[in-house]
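Asker: fold the stuff below for me.
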Amino acid sequence: MKGLVIRSPWIDHILAGKKTWEMRTRATSIRGRIALIKAGSGLIYGTAELVECKPALDLEQLRATQAFHAIPVSGIDDAFANRWTTPWVLHDVRRFARPVPYKHPSGAVTWVDLPTFQADPGWADSTPSVSVKEPPPARQPPSTGEHWRPQHRAEGPWVDIRLTEGNLRNNHFYLRTAESLLPSDCIGGSNKSDLGRAIRVTFEPGPSIECDVAGDKMILRARAQVRDFFERSGSRAGDMLRFMRVGEREFLVVRSEPA
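Answerer: Prediction:
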């Protein structure tokens, strides 16, 4: 196994589930489970799956994806100037109940080879910092006036939603199956005189916005931005859309590959 050396506070944010993108100045070809090492400590604090590297972000993208990299707004310009713009995407973060020592090589390094290291399941906390379990299918009753088909209930951090012609025509998608992911106070009434408390939604591709959920239909009230996302992503009827929770009040909307 390889260990990635990460400075504080970034490793702390990763272990706490507050960020899933570790920002670096260049991409890496390494994939799979890696150890998470706190810089200067000589200790392994957990493990994670390094699943992909995204292309380097421009300044606007860096600002729009703050929910994923957790760089403070006040530090984003400096991060961009210093080229900390390439996201290394981490999934299934497992924090150890007690850090594990290792022998660090001399000098400053990014990666440490750990040829004999194997994470003992007993070292991990009882729950992972970030869970990416795919929720199993579940049944639910149909809603009046809506064509129903089985979808995934939200038992992990996301739910997959199949788009219909009606969704594309009316610039919305239903969040009924994602209700357990949403804070209850974000669900408002049927019109703008009865708004819920805003959540932050990032469309990929597209901008980050703040809006509430119209409770009568359980859709995002920001239909113009949903239409823009459909156009940018080339969404069609039958495509799967993934609605993912990435923070307490922060969500990501992307097209999902079919299961």
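Asker: all contacts plus neighbour counts: C-alpha atoms, from now on.
Answerer: Will do.
Asker: which helices and strands sit right next to the longest helix belonging to the chain?
Answerer: In the chain, taking DSSP state H as the definition, the longest helix is helix 223-233. Packing partners of helix 223-233 (3 or more CA pairs under 8 Å, 6 or more residues apart in numbering; DSSP states H and E): strand 199-204.
Asker: what's next to the strand it packs on, contact-wise?
Answerer: 64-65, 186, 208-212, 229, 233, 249-254 (CA atoms under 8 Å, 6 or more residues apart in numbering).
Asker: and the strands in the stretch 51-200 of the chain?
Answerer: In the stretch 51-200 of the chain, the strands defined using DSSP state E, counting those that start in this stretch lie at 86-101, 111-113, 137-138, 151-152, 158-162, 187-188, 199-204.
Asker: following up with a second sequence; could you model it the same way so I can compare the two?
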Amino acid sequence: MKENQEQIKVLAIKQPWASLIADGFKTLEVRSRNTNIRGPIAIYASRTKPKNSELEHYFTFMSGMLKPIPPLQQGQIIATAELVDSYPVGSSEAFRILAHNHHNPLSYYQDGLHFWELENVQKVEPVEFKFKGSIVWSKIDKSLLKVV
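Answerer: Below you'll find the predicted structure:
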């Protein structure tokens, strides 16, 4: 890689949550821990197979949008976003109240969860990506991402 190429962090997110972020419906990513990372990130739709209950939840929500439901991409970077904040969920009541921002089933709540707040989401032309790095984060050359 050339020195002048800028890298961007890549966050692995399981489907259908990655698509809900890319489509602008999900602005809070639910995680088990805090992060100090801020700034631009790429959203990678991981290859991890979604549970049937997660797919049902997604299709129920999307069918209410009254437009065609796109196929769920996996193993690709599908969007960019700004990671602007991370904070504790705090309570099951807060989780319930903010459900329209995170779209996770209420049964997902457990003590110790954090919201990672995302803004300025932009879809990109899907980029096949072999995830390298920790389970959550990797990096990619920013010039490979083309906003659609």
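Asker: just to revisit the earlier point, pick the most buried one from the strands of the stretch 51-200 of structure 1.
Answerer: strand 158-162 (a mean of 25; mean count of other CA atoms under 10 Å).
Asker: equivalent range in structure 2 for that strand?
Answerer: Using TM-score structural alignment, strand 158-162 of structure 1 corresponds to no residues of structure 2.
Asker: wait, isn't Arg255 of structure 1 in contact with Glu231?
Answerer: No. Using CA atoms under 8 Å, Arg255 of structure 1 makes no contact with Glu231, being 11.9 Å away.
Asker: quick check: which element contains Ala79 of structure 2?
Answerer: strand 76-88 (DSSP states H and E).
Asker: quick one: contacts of that strand?
Answerer: Under CA under 8 Å, 6+ apart, the answer for strand 76-88 of structure 2 is 18-19, 22, 34-46, 112-129, 147.
Asker: how far apart are it and its match in structure 1?
Answerer: Once fitted to structure 1, strand 76-88 of structure 2 is off its aligned match by 0.9 Å on average (mean CA distance after the TM-score superposition for structure 1).
Asker: any figure for the gap between the most centrally placed residue in structure 2 and His103 of structure 2?
Answerer: For structure 2, the residue nearest the mean C-alpha position is Ala18 (4.0 Å; CA atoms, centre = their mean). The spacing between Ala18 of structure 2 and His103 of structure 2, counted by CA to CA, to the nearest Å, is 11 Å.
Asker: which parts of stretch 55-67 of structure 1 count as buried, going by neighbours?
Answerer: Neighbour counts over stretch 55-67 of structure 1 (16 or more other CA atoms under 10 Å) mark Ala56, Leu57, Leu62, Arg63, Ala64, Thr65, Gln66, Ala67 as buried.
Asker: restricted to helices, list these.
Answerer: Those of the buried residues of stretch 55-67 of structure 1 lying in helices (DSSP H): Leu62, Arg63, Ala64, Gln66, Ala67.
Asker: need the residues you listed in CSV (columns: distance to Thr110 of structure 1).
Answerer: Listed next are these as CSV, based on distance: CA to CA, whole Å:
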residue, distance to Thr110 of structure 1
Leu62, 22
Arg63, 25
Ala64, 27
Gln66, 23
Ala67, 24
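Asker: hang on, the earlier thing: want to throw the strands of the stretch 51-200 of structure 1 into JSON lines with distance to Arg223 of structure 1?
Answerer: Listed next are the strands of the stretch 51-200 of structure 1 as JSON lines, based on distance: least, CA to CA, whole Å:
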{"stretch": "strand 86-101", "distance to Arg223 of structure 1": "29"}
{"stretch": "strand 111-113", "distance to Arg223 of structure 1": "45"}
{"stretch": "strand 137-138", "distance to Arg223 of structure 1": "28"}
{"stretch": "strand 151-152", "distance to Arg223 of structure 1": "22"}
{"stretch": "strand 158-162", "distance to Arg223 of structure 1": "17"}
{"stretch": "strand 187-188", "distance to Arg223 of structure 1": "15"}
{"stretch": "strand 199-204", "distance to Arg223 of structure 1": "12"}
